[in-house]
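In: predicted coordinates and the sequence they were generated for:
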Amino acid sequence: MTARTPRTYWVAGTAVLLALLFAAAATVAAANGDPGAARPLPGPAIPGLHSPDAGFARDMAVHHQQAVEMSFIVRDRTEDEAVRTLAFDIANTQANQRGMLLGWLDLWGLPKVVAEEPPMSWMGTFAGHGEHAGHGAAKPGALMPGMATKEELEQLGAASGRDAEVLFLQLMTDHHKGGVAMAEGCAQQCATPVEQALAQGMVDAQRSEITLMADMLGKRGAAPRG
């Protein structure tokens, strides 16, 4: 892991928490009639149900949940310290980010699941251009681009040692590539500044981890898939 990866997530997460704390403090002070309290400034409009902000929060929460699941699986399938450390970092970071995304949906009064909304439909044509074109469609059996299938998760759970390490690194590389494409979509299209900042932090950190995982695969005589 590079030193900048956890720091990138920490900075983005801190910005989110500070924004929420300041907003809550201003609201409480105003409600208590504190004459010395500054009235809260008008904030940005609450995102709509099908906005990029809401769609990204819903989809990335699901995407992150699988990364956490795969990380916990490989933790019990290998004794390799480097892989276990990477898995811990991914699980910890993405679980925390998932909590932020779901928390925003609660603050906005929006549902965490919209039955009639296809995954990543909020991205529009963004996923079909340039660098994102290869991540615009999920493989058969996967919910979103980059996500593993049920069969792949079962295969990971049945593997051990080097086989588990290689499969995990390959699956997580694919997962990160799909996640980066989605996070870039939010960084470009979301209207909520703290969410844009978090999305850009995801892009930077996951690209760094993709490079790291390619190196880890090379040391095991393997390579990323595709």
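Out: Looks like it arrived, so ask away.
In: only C-alpha atoms from now on, for both contacts and neighbour counts.
Out: Noted.
In: and Pro6, how many residues sit next to it?
Out: Residues within reach of Pro6, counting by other CA atoms under 10 Å, total 16.
In: any buried residues in the strand or helix carrying it, and which?
Out: Secondary-structure assignment from DSSP states H and E places Pro6 in helix 4-31. Residues of helix 4-31 classed as buried by neighbour count (16 or more other CA atoms under 10 Å): 5-6, 8-9, 12-13, 16, 26, 29.
In: can I assume His50 is in contact with Gly124?
Out: No - under the criterion of CA atoms under 8 Å, His50 makes no contact with Gly124, lying 11.2 Å away.
In: when the two are compared, which one has more neighbours?
Out: Comparing His50 with Gly124 by other CA under 10 Å, the one with more neighbours is His50, at 14 against 10.
In: grab the nearest non-local neighbour of that one.
Out: In space, and not counting its chain neighbours, His50 is closest to Trp122: 6.6 Å by CA to CA, 6 or more residues apart in numbering.
In: take a look at this one as well, against the first:
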Amino acid sequence: MTRTHWAAITAVVLALLFAGAATVASAGGSPPAADTPSAASADAGFARDMSVHHQQAVEMSFLVRDGTDDEEVRRLAYDIANTQANQRGMMLGWLDLWGLPKVEAGTEPMTWMHGDGDTSGHAGHGSAHDAGDAGDAPLMPGMATKAEMAKLAGLSGEEAEIYYLQLMITHHNGGVAMAEGCVRLCEVGTERSLAQGMVDAQRSEVELMVGLLKKRGAQPRI
């Protein structure tokens, strides 16, 4: 199997372990809210979409850990993978607790953000530098395309570090916009708190990654 396949499998296993732990923990305590959110709610939409968004960040981070020996970048990648797999497990656990599907058939990503008039998160927006055609457009804000993921998997050394940092800055910026949407629209207090934590942590990591790029003579992509 290729390095990309192993990274994807590892990421999925890690996320599923966290999801199982989150479901057990949630079942043993009080639910995050007195009223169960509906499938069309911002709470459910954010949990579904951010779980997908986080999964790609985990996969990207495993790819760069395999592609470089630089301890600073590898440590950052591990922290991102561990944090986002954990958060993904929490969100999937809540969906299980609420009795809601993890995939809503017939619903485009980011429609839950339209509640405050924000349509910037509609599918197809985000980074598409290496997309090549509309069929490889990113699924959600900041997400890498299939072509970009394949390119990252084929790089090594400083080239892999720079490309990962550029992709992850864009990824984080998209994630921050989504999390800010949940802070505005979600009704479950625990979920709003998680979303605000994502905003704060990912903004801090973006600043760190911009600095790492500068050390390598590179800049974030516009």
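Out: Cool, the structure landed. Here the structure is a predicted model, which means the values were calculated and not measured.
In: coming back round to it: next SSE downstream of the helix holding Pro6 of the first structure?
Out: Tracing the chain past helix 4-31 of the first structure, the next element assigned as helix or strand by DSSP H and E is helix 52-75.
In: tell me, that following helix lands on which residues of the second structure?
Out: Counting by TM-score structural alignment, helix 52-75 of the first structure falls onto residues 42-65 of the second structure.
In: again, but for stretch 106-117 of the first structure
Out: Using TM-score structural alignment, the residues of the second structure aligned to stretch 106-117 of the first structure are 96-107.
In: mind listing what's buried along that stretch?
Out: 96-98, 100, 102.
In: quick check: the aligned residue for Arg74 of the second structure in the first structure?
Out: Aligned counterpart of Arg74 of the second structure in the first structure: Arg84 (TM-score structural alignment).
In: could you check which helix or strand contains that match?
Out: Secondary structure assignment for Arg84 of the first structure, by DSSP H and E: helix 81-108.
In: which part of the second structure matches whichever helix or strand comes after that helix?
Out: Proceeding N to C from helix 81-108 of the first structure, the next assigned helix or strand is helix 150-158, under DSSP H and E. The aligned range for helix 150-158 of the first structure in the second structure is 146-154, by TM-score structural alignment.
In: and for stretch 213-222 of the first structure?
Out: When the second structure is aligned by TM-score structural alignment, the counterpart of stretch 213-222 of the first structure is residues 209-218.
In: the spatially most central residue of the second structure: what's it in contact with?
Out: Compute the mean C-alpha point of the second structure, and by CA atoms, centre = their mean the closest residue is His54, 2.3 Å away. Under the criterion of CA atoms under 8 Å, 6 or more residues apart in numbering, the contact partners of His54 of the second structure comprise 84-85, 88.
In: just Arg192 of the second structure next, same as before
Out: Residues near Arg192 of the second structure by CA under 8 Å, 6+ apart: 182-183, 186.
In: to what extent does the match of helix 52-75 of the first structure diverge from the first structure after superposition?
Out: In the superposition with the first structure, the aligned residues lie an average of 0.2 Å away from stretch 42-65 of the second structure, counting by mean CA distance after the TM-score superposition for the first structure.
In: what of stretch 194-214 of the second structure?
Out: Average distance, stretch 194-214 of the second structure versus aligned residues of the first structure after superposition (mean CA distance after the TM-score superposition for the first structure): 0.2 Å.
In: if we look at that stretch, which residues are touching it?
Out: Around stretch 194-214 of the second structure, the neighbours that count as contacts under CA under 8 Å, 6+ apart are 162, 165-166, 169, 172-173, 175-176, 179-180, 182-183, 219-220.
In: again, 6 Å this time
Out: Stretch 194-214 of the second structure has contacts (CA atoms under 6 Å, 6 or more residues apart in numbering) with 169, 172, 176, 179, 219.
In: tell me the one of the residues you listed nearest Gly142 of the second structure?
Out: Nearest to Gly142 of the second structure among these: His172, at 6.8 Å, using CA to CA.
In: if I look at the counterpart of that closest one in the first structure, how far off is Thr85 of the first structure?
Out: His172 of the second structure is assigned His176 in the first structure as its aligned equivalent, the criterion being TM-score structural alignment. With distances defined as CA to CA, to the nearest Å, the gap from His176 of the first structure to Thr85 of the first structure amounts to 17 Å.
In: got it, and Glu165 of the first structure?
Out: Separation of Glu165 of the first structure from Thr85 of the first structure (CA to CA): 12 Å.
In: between those two, which has more neighbouring residues?
Out: Per other CA under 10 Å, whichever of Glu165 of the first structure and Thr85 has more neighbours is Glu165, with 25 against 14.
In: gap between the more buried one and Lys150 of the first structure?
Out: Using CA to CA, we find Glu165 of the first structure at a distance of 18 Å from Lys150 of the first structure.
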